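Colleague: Pasting a predicted model and its sequence here:
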Amino acid sequence: MTPSSAVLYARLMTGARFRHLQAFAAIAEFGSAQRAADAIGLTQPAVTHLVADLEEFLQCPLFHRHARGMRMTDMARELLPFVQRSLATLEAGTQFVAFRQSSGHSIVRVGAIHGAVNGLLVRALPAFGRAKPDILVQLQEANAAESSALISNREVDLMLCREPSVWPEGWEFAELLPDRLVVVAGPRHPLVRKRGLRLADLLDEMWLMLHPATHARKTFDALMAEHGAVARYRKLEVRSSAMVLAQLQSETLLTLTPYSVMRQFIDMGQLALLDVTDMPALPPLGILSVREERGEAANVLKDYLFRYAAKHP
């Protein structure tokens, strides 16, 4: 009979050590018990024994053994991301302890969507660092799906995002900064000089493809459907700001985007806004945070961001 998840978890908690996970991850990376042993400072028999133990705990094979090394089973390939996240979290925890012991400084963990980073944090965090040099800010940039995971797993103290439809019990959301949808192009795009454009005037233009999970992409698809149009796309879907900038500067392309996402490039004159008069509304950026259990550093940063956003919208 296949053991339940509760039974497997109890076995791991009773018999497994972090060395078991480290050995598994190392063999998955190097494809060889000997190379894995060299990488983590153990002997080859010790690494082999650790993986055999883990297979016994889980009651499933994790590797196919062959003359040239060890190859992951399908089960191991799907298990690997969970193990890697566990080890990475443990490493981050030890870094936190070492930092606090050596410096006495406080740490606040911040997650932020792309618009919050480019629209606010690139301006606010340098000033915060000068004002509060005793607080270390650990920033993770995340998309909507990644943000949900960071919140659910309590991996951040503050999450800068748009208001989610639901969030875990004990969290609260407060609006921080207004935002809007804009059409952006390179400074030399011929439409930059035109005034009073409407979205219907732009349907036949070439557009830079947006990620399908973003609010802007969903809005763009709805607009195209409303006008019975089929978008002409430059088919390169990226999350890299540098790549988006390069595409818009080098080609005659447009993109529909939150102003916050491109604000840094617009302020520097690297990109330009089109004068489009009928843009749809966009929810503001805000801060999602634990209601009662925030540390002092998180409270200090949260208060600072609200004051900064009020003075520098």
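Modeller: That came through fine.
Colleague: going forward, measure contacts between C-alpha atoms and count neighbours the same way
Modeller: OK.
Colleague: Neighbours of residue 185, how many?
Modeller: Residue 185 has 28 neighbouring residues, counting by other CA atoms under 10 Å.
Colleague: this is the other structure I want to compare:
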Amino acid sequence: MLVNYEYYKIFYYVAKYQNFTRAAVELDNNQPNISRSVKNLENTLGCVLFSRTSRGVKLTPEGETLYSHIVPAILQIEAGEKELLMQKELKSGIVSIGTTETALSEVLLPVLDMFHKKFPDIRIRINNSTTPAAMNALKSGSVDFSVVTSPVEYDDEFEIVNIKDFDDVPVCGKEMAFLKEKIIGLGELKEHPLISLSKGSSAYDFYSKIFAENGLKYAPDTEVATADLILPLVKNNLGIGFLPKNLVKSDLESGEIFKLNLKEKISSRQICIAENKNVSLGVAASELKNMLLDYSHRFGN
């Protein structure tokens, strides 16, 4: 049985207030239209829903039965409409982001700070992992979009936008500080302990390719899950690591670690926004993505 939803909504308000005129005011309608809609609903259902009283109307037994089912439905619909309005006005909602440690520190953190100050009621969920894991999260639909570091392997269903270039530098701790006085090649670098992101990460793939192009095998002595673990290992003299220049700037200036002068040139890498072309972003996620793009235009390269 197909019944116009408006009929049920009008029925709900007439039953709630037990008065056609008050229901009309609540619905910004007029009393004749309200009466006509109730009559149409009664005709469609084949029963009388209201009986008149001296003060208005009251539900018949059939009306009571219908009302018991209509109340939760109307309340759920109105709650949904209110929630959508709040999300549209960015007063409610959740944004889920997949990201890497480098992308988080280089771009995402300052933008999240601005976003949170502007929209304090929006909740943010961050899945911090490697680029492949962040892309898998995007593919599974568990995040709205991902902010990752190159190289990025992706299918046609994804759209990738580069938002910032960054450079890695090889760094070491104090016990290997003697290496900073010379220009060192990858071959000699390989003779010392290397610290790297784990196999399967974009950074591991990137340096495997660089070493291979120079006839060398990339075989780090220590592998870690996220980039933030490399720096403390370098500081504690466990080996040499490649880290984003901006990330280690203060540690280089304080003399806690040292930059090595590499003979071979290491090409820049990129921080990228990745999203699924087949999935529309919500209002809050779209706003955050646009803030990231705007930030990259102003401060990206």
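Modeller: Alright, I've got the coordinates. Just so we're clear, the structure is a prediction, and the values are computed from it rather than from any experiment.
Colleague: Kindly provide the TM-score of these chains.
Modeller: Scored against TM-score structural alignment, normalised by the length of the second structure, the superposed chains reach a TM-score of 0.57; 209 aligned residues with a CA RMSD of 3.3 Å.
Colleague: What helices and strands are in contact with the longest helix seen in the first structure?
Modeller: The residue-count maximum for a helix in the first structure (DSSP state H) belongs to helix 74-103. Secondary-structure packing of helix 74-103 of the first structure (3 or more CA pairs under 8 Å, 6 or more residues apart in numbering; DSSP states H and E): helix 18-30.
Colleague: For residue 8 of the first structure, which non-adjacent residue is closest in space?
Modeller: residue 58 (6.0 Å; CA to CA, 6 or more residues apart in numbering).
Colleague: ok, now how distant is the one you found from residue 77 of the first structure?
Modeller: Residue 58 of the first structure is 14 Å from residue 77 of the first structure, where distance means CA to CA, to the nearest Å.
Colleague: okay, those two: which has more neighbours?
Modeller: The neighbour comparison of residue 58 of the first structure against residue 77 (other CA under 10 Å) goes to residue 58, with 17 against 13.
Colleague: Counterpart of residue 111 of the first structure over in the second structure?
Modeller: Mapped onto the second structure by TM-score structural alignment, residue 111 of the first structure lines up with residue 98.
Colleague: how would you label its match: helix, strand or coil?
Modeller: Classification of residue 98 of the second structure by DSSP: H, G, I helix; E, B strand; the rest coil places it in strand.
Colleague: Strands of the second structure, start to end?
Modeller: 50-52, 57-59, 94-99, 123-128, 145-149, 158-166, 168-172, 183-184, 194-197, 222-224, 240-244, 258-259, 261-262, 269-276 (DSSP state E).
Colleague: Against residue 192 of the first structure, how distant is the residue most central in space within the first structure?
Modeller: Nearest residue to the geometric centre of the first structure (CA atoms, centre = their mean): residue 142, 1.8 Å. To residue 192 of the first structure, residue 142 of the first structure is 31 Å away according to CA to CA.
Colleague: same question, residue 171 of the first structure
Modeller: For residue 171 of the first structure, the distance to residue 192 of the first structure - CA to CA - is 42 Å.
Colleague: And for residue 301 of the first structure?
Modeller: With distances taken as CA to CA, residue 301 of the first structure is found 38 Å from residue 192 of the first structure.
Colleague: swap in residue 51 of the first structure?
Modeller: According to CA to CA, residue 51 of the first structure stands 61 Å off from residue 192 of the first structure.
Colleague: Same drill for those two, tell me which one is more crowded.
Modeller: residue 51 (23 against 18).
Colleague: Map that one across to the second structure for me.
Modeller: In the second structure, residue 51 of the first structure lands on no residue (TM-score structural alignment).
Colleague: What is the burial count for the residue nearest to residue 51 of the first structure when sequence neighbours are not counted?
Modeller: Once flanking residues are discounted, residue 51 of the first structure sits nearest to residue 24: 5.9 Å by CA to CA, 6+ apart. Look at residue 24 of the first structure: counted by other CA under 10 Å, it has 27 neighbours.
Colleague: and residue 24 of the first structure, what pairs with it in the second structure?
Modeller: Residue 24 of the first structure maps onto nothing in the second structure, by TM-score structural alignment.
Colleague: List the contacts of residue 277 of the second structure.
Modeller: By CA atoms under 8 Å, 6 or more residues apart in numbering, the contact set of residue 277 of the second structure is 157-159.
Colleague: Of the residues you listed - the most surrounded one?
Modeller: So for these (other CA under 10 Å), the most neighbours sit at residue 158, 18 neighbours.
Colleague: and it, what does it touch?
Modeller: 274-277.
Colleague: which one among those gets closest to residue 168 of the second structure?
Modeller: Closest approach between the contacts of residue 158 of the second structure and residue 168 of the second structure, by CA to CA: residue 274, at 21.5 Å.
Colleague: Can you give me the neighbour number for that closest one?
Modeller: A count of nearby residues for residue 274 of the second structure, using other CA under 10 Å, gives 23.
Colleague: Please name the nearest non-neighbouring residue to it.
Modeller: With sequence-adjacent residues excluded and distances taken as CA to CA, 6+ apart, residue 274 of the second structure is closest to residue 160, at 4.6 Å.
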